[in-house]
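>>> Next input, structure requested:
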Amino acid sequence: MTLQPIMPLWAIAAVFTPIVGLLVYLIIIVYRHDRRKWTWLRRLFLVVLTVISTLGVSVPGKTYATGNSLLDVYFLFDQSYSAKALDYDGGKERLEGMRHDVKAVANSLVGADFNLILFDSVASAPLPKTSDISALETVLNTTVIRQTESTISAPIQLTEQMLRRDYEKKPHRGRIVFYFGDGEQTADKPVESFERLKPFISGGAILGYGTESGGKMHDKYWGTKLQIREFIPDNTAKDSFPLPDAISKINETNLRNIGKQVGLQYFHRTKPDKISDITKKIEITKVIERSTDSDYYDSLTWLIAPFMIVLSAIDVWTFYTSGVNVKKLREVNDEESTI
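Take a look at the predicted model:
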């Protein structure tokens, strides 16, 4: 048994101590003269029951896990053209595996708030923070893959801004980051370090897609009347004619470095295995700074309520009958005065 007071104990004491004291004083007075002592005892008992109800006498009830509702999840999703490379799960596009895994992670963390950050040479957040998984899936399914350079560190600045904003608003929430990409840097610029994200991250994973042998990428007009060639050309092979097909290869060194910089484990994804093998390694209870469980208590006020109702009804009836008696007495006095 425990107490779950509806107001601070000092407030309960401040409100009810004078009332109880006054009733006790009145009972002592009327007891000496034997007048209406049971009425005042009944009222004292009603006040005591009211005090007990405000103290919230309860017994422990069920415990409900609410950890996911205290999570902010950030999906960093590589939408550069290499996502269309055909070396995932026996010749499918990497994009298919990346979409599958984002959805699987989201479904394993139902109740969390999701943030989607798309990047190629620049980064964007096309979806406001949401716990609606269907909205997340809709954006992923309609993602446009642009034929542009790939900068694997493009999402750093935007992600840091979002992480910092959420940390400053609600520091008690857990923040986990999932990076989906192939680690291939095609832009002629140095790769920036992800280390500045580490202070804000509580967990997550780096997920890599592609193979060492690599895969070709269908031309954006492939399968249409505008098709010129089946696969995009390798524009770096300027001495070759015709240009050979471009090959995109996974760069696991870059992906592992990202993992080391932010303190997250790297996983190579070659087929749609169960994502639970990855999410299970993220101990949500350690990610969130406060308890992930909500303890509920069953109040015992319902046991007291019938007595309070009966005592209140008796008092109401007493006041009513007293008023009727006073009225009758006045009528009698008026009749006598007219005689």
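>>> going forward, measure contacts between C-alpha atoms and count neighbours the same way
Fine.
>>> Strands along the stretch 151-300 of the chain, start to end?
174-181, 203-209, 266-269, 293-299 (DSSP state E, counting those that start in this stretch).
>>> Indicate which one of these is closest to residue 12.
Closest to residue 12 of the strands of the stretch 151-300 of the chain, according to CA to CA: strand 293-299, at 17.7 Å.
>>> C-terminal to the closest one, which secondary structure element comes first?
helix 301-338 (DSSP states H and E).
>>> Buried residues in that next one, which are they?
Across helix 301-338, burial judged by 16 or more other CA atoms under 10 Å covers 301, 308, 311, 315.
>>> can I assume the first one is in contact with residue 55?
Spelled out, that is residue 301. No. If you go by CA atoms under 8 Å, residue 301 and residue 55 don't touch, sitting 9.4 Å apart.
>>> quick one, what contacts residue 130?
113-115, 136 (CA atoms under 8 Å, 6 or more residues apart in numbering).
>>> Which pair in those has the greatest spatial separation?
113 and 136 (10.6 Å).
>>> Just give me the neighbour total for residue 276.
12 (other CA atoms under 10 Å).
>>> Next one: the residue nearest the centre of the chain relative to residue 322, how far apart?
Using CA atoms, centre = their mean, the residue of the chain that lies closest to the mean C-alpha position is residue 69, 2.6 Å off. Separation of residue 69 from residue 322 (CA to CA, to the nearest Å) stands at 57 Å.
>>> Second chain to compare with the first, below:
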Amino acid sequence: MILTPLWPLLAAVVVVLALHLWASRGSLRSGSAWRRLCILLLLGAVALQPAIAGSDEPPAPTATDVVIVLDRTTSMGAQDWDGQRPRMDGVAADVSALVAAMPSARYSVVVMDNDARISVPWTTDTTALVTFAETVGWREESFGIGSDISVGKPVAEQLLEDSSRSRPQARRFLVYLGDGEQTMEAVPASFDTLAPLLTGAMVLGYGTQQGGVMALRPDTDELVERDGVAQLSHINETTLQRIADELGGTYYHRTTPGGLQFWADGAGAASGETGTPDYSLAWLLAIGAAALLSVDGWFTIRQARRAHREARA
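The predicted model follows:
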């Protein structure tokens, strides 16, 4: 209980109360005197402005699940991000920015190379997530069987459906990171069945139209070559834009770090809310005083009419 007195009103009530007690000395046994005394006491309580203290605790965070679909085929080692750095460096930088913007979210990572698999199950350990993005590297060229940019779609869909069942109140987002190169002959599957499961989606594309040479693996300077000629990988923004459209999301071409605007984190404190407000009791006391005043007025009118009739008689 907290009090925030309205001092001028309280002083006025105290003066009127003192006058009432002085004028009613010896006659407080009458119903009228008691009603008016109660009205004054209620008005005094209103002047004190009592309230039940609210909570200083911030609201519980809104549940947020983020599925990251990550292309780690050989072409993601192409050296055309932020100058001549591997595309996977850009992936690591953007994953770091994502978790910094949404630290309260739960994350899972689907990795795509020859197949798709969950490399990071649902976790809130953002440090481990950033470390994974910085060290996952790309598939060695000699192990490759081609690239299917949609191979991760069924795994991502299963994660989103599981989230929908276990955390129906959660917001669900998907972030796809890749270069859009489809080297398999098969037509990529559509991502449109994922859209109803999502609150939002983002497709981040890496690479350039000019292309970049590719290291065989992260720990070597040896390049992917054919007949002694270094091979180039080129971004395919058409396929990346198509994925974004199917997801109902937005496509961004990523060539340098920074500049991305992610979704709001969803934690209550982030929205500026700091707790529940105080609950005032003054209006309840005012209603009580008004009710008593109405009753007293009714009795006063009735007594006045009775006195008038008696005078005429």
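>>> where's the closest residue to residue 62 of the first structure other than its chain neighbours relative to residue 65 of the first structure, distance?
Nearest residue to residue 62 of the first structure, sequence neighbours excluded (CA to CA, 6 or more residues apart in numbering): residue 296, at 5.7 Å. To residue 65 of the first structure, residue 296 of the first structure is 11 Å away according to CA to CA.
>>> Could you tell me which residues touch both of these two?
Common neighbours of residue 296 of the first structure and residue 65 (CA under 8 Å, 6+ apart) do not exist.
>>> The second structure: matching residues for stretch 22-32 of the first structure?
Counting by TM-score structural alignment, stretch 22-32 of the first structure falls onto no part of the second structure.
>>> My impression was that the residue nearest to the centre of the first structure belongs to a helix - is that right?
Yes. Judged by DSSP: H, G, I helix; E, B strand; the rest coil, residue 69 of the first structure forms part of a helix.
>>> quick one, what contacts it?
110-113.
>>> Could you identify the longest helix within the second structure?
When the second structure is scanned for its longest helix (criterion: DSSP state H), the result is helix 282-312.
>>> quick one: buried residues of that one?
282, 285-286, 288-289, 292-293, 296.
>>> before we move on, the earlier item: just the buried residues out of the contacts of residue 130 of the first structure, in PyMOL syntax.
Selection of buried members from those for PyMOL, criterion 16+ other CA under 10 Å:
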select buried, resi 113+114+115+136
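>>> can you tell me which of the contacts of residue 130 of the first structure are in helices?
Per DSSP H, those map to helices at residue 136.
>>> just the contacts of residue 130 of the first structure now: which is nearest residue 100 of the first structure?
The closest of those, once distances to residue 100 of the first structure are taken by CA to CA, is residue 136, at 11.9 Å.
>>> Let me know how buried the aligned residue in the second structure for residue 219 of the first structure is, in neighbour terms.
Using TM-score structural alignment, the partner of residue 219 of the first structure in the second structure is residue 216. Applying other CA under 10 Å, we find 21 residues neighbouring residue 216 of the second structure.
>>> Can you name every helix or strand that the longest helix of the second structure contacts?
helix 31-48 (3 or more CA pairs under 8 Å, 6 or more residues apart in numbering; DSSP states H and E).
>>> Can you spell out which helices and strands pack onto the helix it packs on?
Using 3+ CA pairs under 8 Å, 6+ apart, helix 31-48 of the second structure is in contact with helix 7-23, helix 282-312.
>>> Just the buried residues of that helix, please?
Under 16+ other CA under 10 Å, the buried positions of helix 31-48 of the second structure are 32-33, 35-48.
>>> cool, stretch 139-158 of the second structure as well?
In stretch 139-158 of the second structure, counting by 16+ other CA under 10 Å, buried: 139-141, 146-157.
>>> Contact partners for the nearest residue to residue 57 of the second structure once chain neighbours are set aside?
Spatially, and ignoring its direct neighbours in sequence, residue 57 of the second structure is nearest to residue 275 (5.1 Å; CA to CA, 6+ apart). Taking CA under 8 Å, 6+ apart, we find residue 275 of the second structure in contact with 54-59.
>>> what do you get if the cut-off is 6 Å, keeping everything else the same?
The contact partners of residue 275 of the second structure, taken as CA atoms under 6 Å, 6 or more residues apart in numbering, are 55-58.
>>> For the residues you listed, pick the one with the most neighbours.
In the contacts of residue 275 of the second structure, the most neighbours by other CA under 10 Å go to residue 58, 15 neighbours.
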